[in-house]
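just to be clear, the model below is a prediction. Sequence and coordinates:
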Amino acid sequence: MSVVGIDLGNLSTVVAVARRGGIDILVNEVSNRATPTLIAFGPKQRYIGESAKTNEISNYKNTVGSLKRLVGRNYNDPDVLEVEQQYVGAPLVEVDGQVGVKVQYLGEEKTFTASQLLAGYLSKIKQTASAELKTAVSDVVITVPAWYTDIQRRGVLDAAEIAGLNTLRIINDTTAAALGYGIIKTDLPEDEPRRVAIVDVGHSDYSVSICEFKKGQLVVKATAYDRHFGGRDFDKVLVDHFAEEFKSKYKGQVDVKSNPKALVRLTSAVEKLKKVLSANSVAPLNVESIMNDVDVSSQLKREELEALMKPLLARSTAPIEKALSIAGLTKEDIDSVEVIGGCTRVPALKEAIQSYFGKPLSFTLNADEGVARGAAFACAILSPTTRVRDFQVHDVTAYPIKFTWETAADIPDEETELEVFGQNNAVPSTKILTFYRKADFDIEASYAQPELLPGQINPWIGKYSIKGVTPNAQDDFSMVKVKARLNLHGILNIEQAYVVEEKEVEEPIPQPETKEGEEPMEIDESAPKTRIVKKLIKTGDLQVVSSVQAADDSHMLAYKEQELAMTTEDKLVADTEDRKNALEEYIYDIRGKLEEEYAAFASDEEKENLRELLMKTEDWLYDEGYESTKAKYVAKMEDLMRVGGLIRQRYLDAQNEKKEKEMEKERKAREELARRAAGNKKPTQTAQSGEVGTGGRAPPPPPPPADDMNVD
C-alpha cells in the first residue's frame, strides 16, 4: 500500500512518497519533479499536466488553471470574477451552484464544476504515482492553504473521492512544512519549546505559521496569510510594465492585453526573466511572434525590477506581524525563520523578511519540495502500513465558528447563539453542548466573523437537525448532549447527539491507601463498602440529519461515473496513439532493413509483395487511417507482420546460427589452448634432492656393463 503526500500547488503539484526509510519525490512521465496544475479539453481527449502546458497557447480557451483557487467557490464571488478569470483561459460559469467552466470537449460544448476539474487533475496525479511506484495508490494526504474554509476543504475531499483517492488528512501547507522540519530534527528540546516561523511564499499566496517544537511534538500557535501575494502577482507587475513598453515601442502593433495568447507568451517570458534576475543584475526578454508576426525584445535591471515590485514588497511583513500578534509573541521570541516557496528566491523579498526579523534566514527545507515531504510524513503517521517515529501535530483553525438555534417554547430567555470554536482553536478538537428540549430541534453553524473569509464566501457552514427528542419520564425537558467536532481536515461535523439523565448509582467507596512504612489501617468490616451517588447516564442516541455545503450523493455518483468515462476515453486515445505510432515506426523500420539486413533472406517476389503492402499501409495511415481506431491499427500491424515477420525470423535464425557457430568456435579454441598448456607443462623440482622426476627419492643404480650381463 502506498503512502503518498500531495502538495497541491496553484502553478504545479509535487508528489512525495514514504518508502525505504525516507521520503522520495516522484517524477512524472517526462521526468519532472513537479507537474503543472493544468487541465485542458480537446476534440478527442483531455490534456492534463505536462500535455496541457504544452498545448496551453494553442488551446487557451479550453485550458483551466487556478484549480485550488476555484474549488469551493461561488461564481459570483469577486475573487473569482475579478481575479481568477485573469488566469483562466476557459470562460467561467455557474454549474450546480458552484463555479465551473464552459469548454469544447469531444466536439461538444460541456460544463464542469471546479470539483470535477480538480478530480480530473488528481486522477492524473494518481496514475503518475501508480506508474512510478508500480502499485495502486489510494491513501493520500493533500495540502491546502491555511485560509481554506469548510466548503473549500469539502470541495477538495469531494474531488479526491471522485478521483478514487482515500484522503487521510487535509493539512495546511505551512503545517505540513513544519512537520517535515520537526520530524527530521534530532536536537529538539524536551522542556522549553523551540519557536520557528515558517514563511511560505508560493505562486499565488503567502502564509506564515508560528510553531513551537518539542521532542516528538509540533504545536501551531498561529497562522496568518495574504491571499493575493505570490509569484503570479510579481509576474503581473512585469507583464503590465512590458505590455505598456511594447505598446509604445511597436506603435500599436503589439497590444498584449487585447490578445489572450500573446498575454500567455509574455507571462511565460517574464517568469524566465524573473528567475534570471534572481541571480544576475540584468536580464534580456525576447518573445518571437508575440502577435501580428511581430518579434519583441527588451531587458530589465534588478534595481528596475525592485522599483516595480516596491508596492508588493511594502506588504511583505504584514502576515508575519499578524501571526506574531495572534500568537502573543514578538519577533525577538522567534528562534529560527524557515522560508519556503518558489517566490522566496526573489532577493528583495528575502532581504525584506530578514531585515524584519534581524536575523539570518534558514533554508533547512527544500523550497519547492518541503511541503510535499511533510505531507508524506503526515500520511505515514496516519497509515497503518507504515511505521514512523511518533510525532504529534496540533494545528489551529483560521476562523471562529458559532452555533445558533431557536429558543424552546418553555424557555423564552434562553441564549440562542454561542461561539463554540474560537479563532486559533486547536484542530482536531471536540466540544459538547447541552440543550434542554422536549421535541426535535435544529442547530445552524456559521463563521462568526464573515469579514475574515476569502472574497464573498457564504459564512453559513451547515444545518443539523436533532431527531427523536421526547419529554423525559416526568414529562419534563430531556437533557440533550450534542458532540461537535473539528476533525483532522479542519471540517466541522456534528458527530453525535444523545440523551442523558441524572440517576442514582451505586459505586464502591475508595479505601485509603497505606503509605510505605506505615502500619495498615484497621478496617471496620461493618462499615458500608458502597455509596449512592448521582451521575449523568446516557439513556439513548438521537438521529442527526446534516445539511452542509458539499455535493449530495446523486451529484457525487454522476461525477464519479463521468470521471470514469473520461479517464477510460483518455486511456483509449493514448493507447490508440501508441498503436498508431508503433505502426508508423514499423513501416519505416522494416522498409529500411529490407534493403540491408533482411535483403539476403527474402526472395524478389517476397520483397516486392512486402514493399507494395508497406506502401498501401503508409498511404492508408496518412489518409483515411490518420484518425482511425486502435483495433484497425492493430489489424494493419498484424497484416504487415505476417509477411515481414517471416523474413525477420529467417534473419534472426541466421543470426542465432552464426552466434552459435562463433560460440562453438570459441569453445574449441579454449579447449585447444588448454590442451596445449597441459602438454607444455614442465616437471616440477623438489627442494630436497634437486633430482628431476624422482619425487625426492634417490635414482636407481645404473645398469651393469654389457659383458657382465647374463643373456639367455
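Received, thanks.

hey, let's count contacts and neighbours off CA atoms from now on
Will do.

what's the helix or strand for residue 590?
Using DSSP states H and E, residue 590 falls within helix 553-594.

which residues does the helix or strand just after that helix contact?
Next helix or strand after helix 553-594 toward the C-terminus (DSSP H and E): helix 604-621. With contact meaning C-alpha atoms under 8 Å, 6 or more residues apart in numbering, helix 604-621 is reached by 584, 587, 591, 594, 626, 636, 640, 643-644.

what separates the helix or strand hosting residue 466 from the chain centre, distance-wise?
If you go by DSSP H and E, residue 466 is part of strand 460-467. Between the centre of strand 460-467 and the centre of its chain there are 32 Å (C-alpha atoms, centre = their mean, to the nearest Å).

elements contacting the helix or strand harbouring residue 182?
For residue 182, the host element (DSSP H and E) is helix 173-184. Applying 3 or more C-alpha pairs under 8 Å, 6 or more residues apart in numbering; DSSP states H and E, one finds that helix 173-184 contacts strand 139-144, strand 194-201, strand 206-214, strand 217-226, helix 370-382.

dump those to a markdown table, plus mean neighbour count and distance to residue 55.
Compiled in a markdown table, these are given as follows (neighbours: other C-alpha atoms under 10 Å; distance: least, C-alpha to C-alpha, whole Å):
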| stretch | mean neighbour count | distance to residue 55 |
| --- | --- | --- |
| strand 139-144 | 26 | 27 |
| strand 194-201 | 23 | 28 |
| strand 206-214 | 25 | 29 |
| strand 217-226 | 23 | 31 |
| helix 370-382 | 28 | 27 |
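
and the comparison structure, right after this:
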Amino acid sequence: MILHQIDAVNNHSSHSRAVDFGKLLCEGFTPAIGIDLGIRDSCVGICWHQDKVEIIKNERGYRTTSSIVAFTPIECLTADSAIDQAKTNPANTVDEVQRLIGRRFNDPEVQNLINRCYFKVIKGKYGLPKVVVEYKRKQKEYYAEEISSMHLVHLKKLAESHIGTTVKDAVITVPPYFNDSQRQATKVAAHLAGLDVLQIIDKPVAAAIAYGLHMKTSDVNVLVFDLDYVTFEVSLITTDEKGKLTVKATGGDTFFGGFDLVEIVVDHFVKEFNRIHQMEMDITGNLKARYRLRDGILIAIEDLISDSETTISIDCLYNGIDFSTSITRDKFEYMSKSFFSKCIETLASFLRDAKINKTGVDDIVLVGGWTKLPKLQHLLQEFFNVNELFKSINSTEVVAHGAAIHAANLIREKSEKEKTLPTLSLPDVVPLSLGVDAHDGVFSVIIPRNTPIPSEKEQIYFTTFDNQTSIPFNVYQGERSRAKDNKWLGEFEVAVSPAPKGKSKITVAFSVDANGTLNCKVKELTTGLKKEFIINHDKEKLSHDVIKKMVKDAEKYKMEDQEYIKIMHVRNVLKEYIYNVRRKMKKIGSTNKTRLHAEEIERMETAIEAANEYVDGNQELADVDEYKKVQNQLEKLCVSVIAQLV
C-alpha cells in the first residue's frame, strides 16, 4: 500500500522522545484520540501536550491502518491481517464500507460500489444496504455501521495498547460531503465500538487545525487538496478573526484517486511484457498476476518520490515468466500525464464553481499520500504561482493530527467545566422513555428518558379515520422508534365522539411519581370526559444491565429506526393524499362528474384503489422511494382530472 512503510520513517509530526503516559495519567491526563476514518486507510493520533501529537502505530509498525474487515471460517480479521487474505477470500473481505454508511441501497454511490466490489450487498430492512458474508461457516448479514464499528474497535485497541489505559473519547473525521445521515451513522458505529464521540468534524477542517490555521486572526482562504488511493477531494475553507473554520465549498471526484494512476502504469507494463515475450498476457482474467504487478508498481512509485530511478522485479508473473524492468521518474511522469492533467483540470473546475479566482487562495494544504508525488506538487505550485505548500506534516497523517489536537482541546474544556460545576445529588430519573403506539406503529414518546421524577407530560392525539368511536393505546418503555421493538407495559382504550378523521382529539398525560408508578390521565376534548389508568410496570422492573442493553440496542439500530420513521412519514403522507382525493371526489358530486368522461372517472378511481391497496398490502413496509413513486403517479393522474372541474 503506497506510502505505508515510508510513513513510519519520515514523519514531521512524530517525536523521538517516548511519552510517559503512565506519568501523565497519574497527573490527571484524560486521553482523547483523533481518528481519521478513511474510506481505504485510517489513522489515529493523540495530543498529549498542547500541540504535541503522536501518531499511533499499528501492530506492524505502520502509522496508517487499512479500513478493511474480513471474515473467515475461524475469525473476523481487521486491517493488515484482512489484507493478507484478500486475494484468496475476496467475497468475504469488505473494504470501502464508508461508501455504504448512512446511505440507502438504491443510492447511486452504493450501486457504483456494488458493481465493482467482490463482496455481496443486498437490500435490507427499510431499503438500507446490508453486507452478506460467510463467517464461521454461516451466512451473516451486517449493516455498514456494524462493519465500521469492527474497524473502530481495532483502532481503539491500538490506542489503548499504546497509552496503557481505556480510551473512551474521540473526535472522528469524515469527508466534507457527508450528509447528516452519514454523520449520524458514523456516530452509531463509534458507539457500537465503545467510543464517545466528542465531535464529528470535516477532514479538511482537521487538516487546517493541524497547521494552526484556526489560530489566525484574519480572514484567510485555505484550499485543501486531498488525493488518496480511491478519492480526490478539494475543499475551500475560510477562517475569520475569531479563528472559526468554515467549509465554503467542496468538489472533486469520489471515484478517482491513486488507483487510477496505478492502472495506467499497469496497462503500460502489460503491453511491455507482451512486447518483450511476444505473447498476449490476459491480465484481466488473472487476478493474482494483476495484484502482484500492481503491488510491484506501488513500491516503485514510493521509490520514485525520493529517487530518480527504480526497478520493478516480479518472479513468475505470468505463465512462469519473470518480469523485471527499470523505470525513471521522468518516464513515470510522462506515462501518467493524463492523470496529472485530470487533477489540475478538476481543481480549476472546482474554483470556477466556487466562484473564486486562484489568486484569492491564500494557503494550500496537502492531504493524502498521493500528494507526495513531486510532479503533482510542482503542478500545484505552478498553477497557483506560489513557492510554498503546506506539506511539512505527513500528508497521510495530517487529518488525524488535527483531529487529535481538537480532541485534546474539547476534553480540556469538558474537564474545566466539570471542575466549575457544583456537586449535586442527582434526583431519580426515568431510566427509559415512556410512550404509546397510537395507530401507525411508531413509538410516540410522552416522557423522555432521563426526565427527573416526579414528572408529568402530555401529548395530543387525533382520530385516524372517519366516524372513529374509540382510540386504542399500547404503552411501551424503551428507546426504539418502532413501538413493538420496545418493552410493552400495558394498554387502554378511550371512547371518542364520532366525527370526520382528525376532528376528535384527546390528551394523554403520563405522570411518574416518586415511587416510579406510571399514571395515565386521558381527556376527550370534545366532551370534556376524563379517564385515569395506572400502568403497573414494577412487576418486571428492569435491571440496570437490561436498561443499558436497551439503550445500546437503540444506538445500534439508530439508522434502521431513522429509516423506519422516514418510511412511516411518506406512507402516512400517501394515505392522507388518498383520503383527501376521495373526499374531493365526493364533494365534486354527480352533477359535476358529468363534465368528465366515464373513462377518466374510472381510471382515477382505479388508481386511488390501487394506491390504497398498495399501502394496506405492504405490511412489511416498502422503502421511501417506492411510496413516493406511487404518490407521484397518483398525483399526476388526479391533478389532471380534478383540474378540469376547477
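Good, I have the coordinates. Computed from a predicted structure; not experimentally measured.

next SSE downstream of the strand holding residue 466 of structure 1?
Next along from strand 460-467 of structure 1, by DSSP H and E: strand 478-486.

where does that next one end up in structure 2?
Mapping strand 478-486 of structure 1 onto structure 2 (TM-score structural alignment) gives no aligned residues.

in the helix or strand following that strand, which of the residues would be classed as buried?
Next helix or strand after strand 478-486 of structure 1 toward the C-terminus (DSSP H and E): strand 492-508. By neighbour count on 16 or more other C-alpha atoms under 10 Å, the buried set for strand 492-508 of structure 1 is 492-494, 496-501.

ok, now which ones touch the most centrally placed residue in structure 2?
Centroid-nearest residue in structure 2, with C-alpha atoms, centre = their mean: residue 182, separated by 3.0 Å. Taking C-alpha under 8 Å, 6+ apart as the criterion, residue 182 of structure 2 is in contact with 101-103.

alignment lookup: it to structure 1.
Checking TM-score structural alignment: residue 182 of structure 2 goes with residue 152.

the longest helix in structure 1 is where?
Ranked by residue count, the top helix of structure 1 under DSSP state H comes out as helix 630-679.

who does that one touch, helix- and strand-wise?
helix 553-594, helix 604-621.

Throw those helices into CSV and include mean neighbour count and distance to residue 1 of structure 1, thanks.
Shown next, in CSV, are those (neighbours: other C-alpha under 10 Å; distance: least, C-alpha to C-alpha, whole Å):
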stretch, mean neighbour count, distance to residue 1 of structure 1
helix 553-594, 16, 22
helix 604-621, 15, 43
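
turn the ones you listed into TSV, columns for distance to residue 281 of structure 1.
Shown next, in TSV, are these (distance: least, C-alpha to C-alpha, whole Å):
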stretch	distance to residue 281 of structure 1
helix 553-594	45
helix 604-621	53
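
tell me which of those helices sits nearest to residue 223 of structure 1.
Residue 223 of structure 1 sits nearest to helix 553-594 of all those, at 32.6 Å, using C-alpha to C-alpha.

quick one: residue 95 of structure 1 and residue 110 touch, right?
No: assessed by C-alpha atoms under 8 Å, residue 95 of structure 1 is found out of contact with residue 110, at 10.6 Å.

more crowded one of these two?
More neighbours surround residue 95 than the other of residue 95 of structure 1 and residue 110, with 16 against 12 (other C-alpha atoms under 10 Å).

OK, contacts around the more buried one?
By C-alpha under 8 Å, 6+ apart, the neighbours of residue 95 of structure 1 are 101, 111-113.

now do 10 Å
74-75, 101-102, 111-114 (C-alpha atoms under 10 Å, 6 or more residues apart in numbering).

residue range in structure 2 corresponding to stretch 541-548 of structure 1, please.
Under TM-score structural alignment, there's no match for stretch 541-548 of structure 1.

equivalent analysis for stretch 609-627 of structure 1, please.
Counting by TM-score structural alignment, stretch 609-627 of structure 1 lines up with no residues of structure 2.
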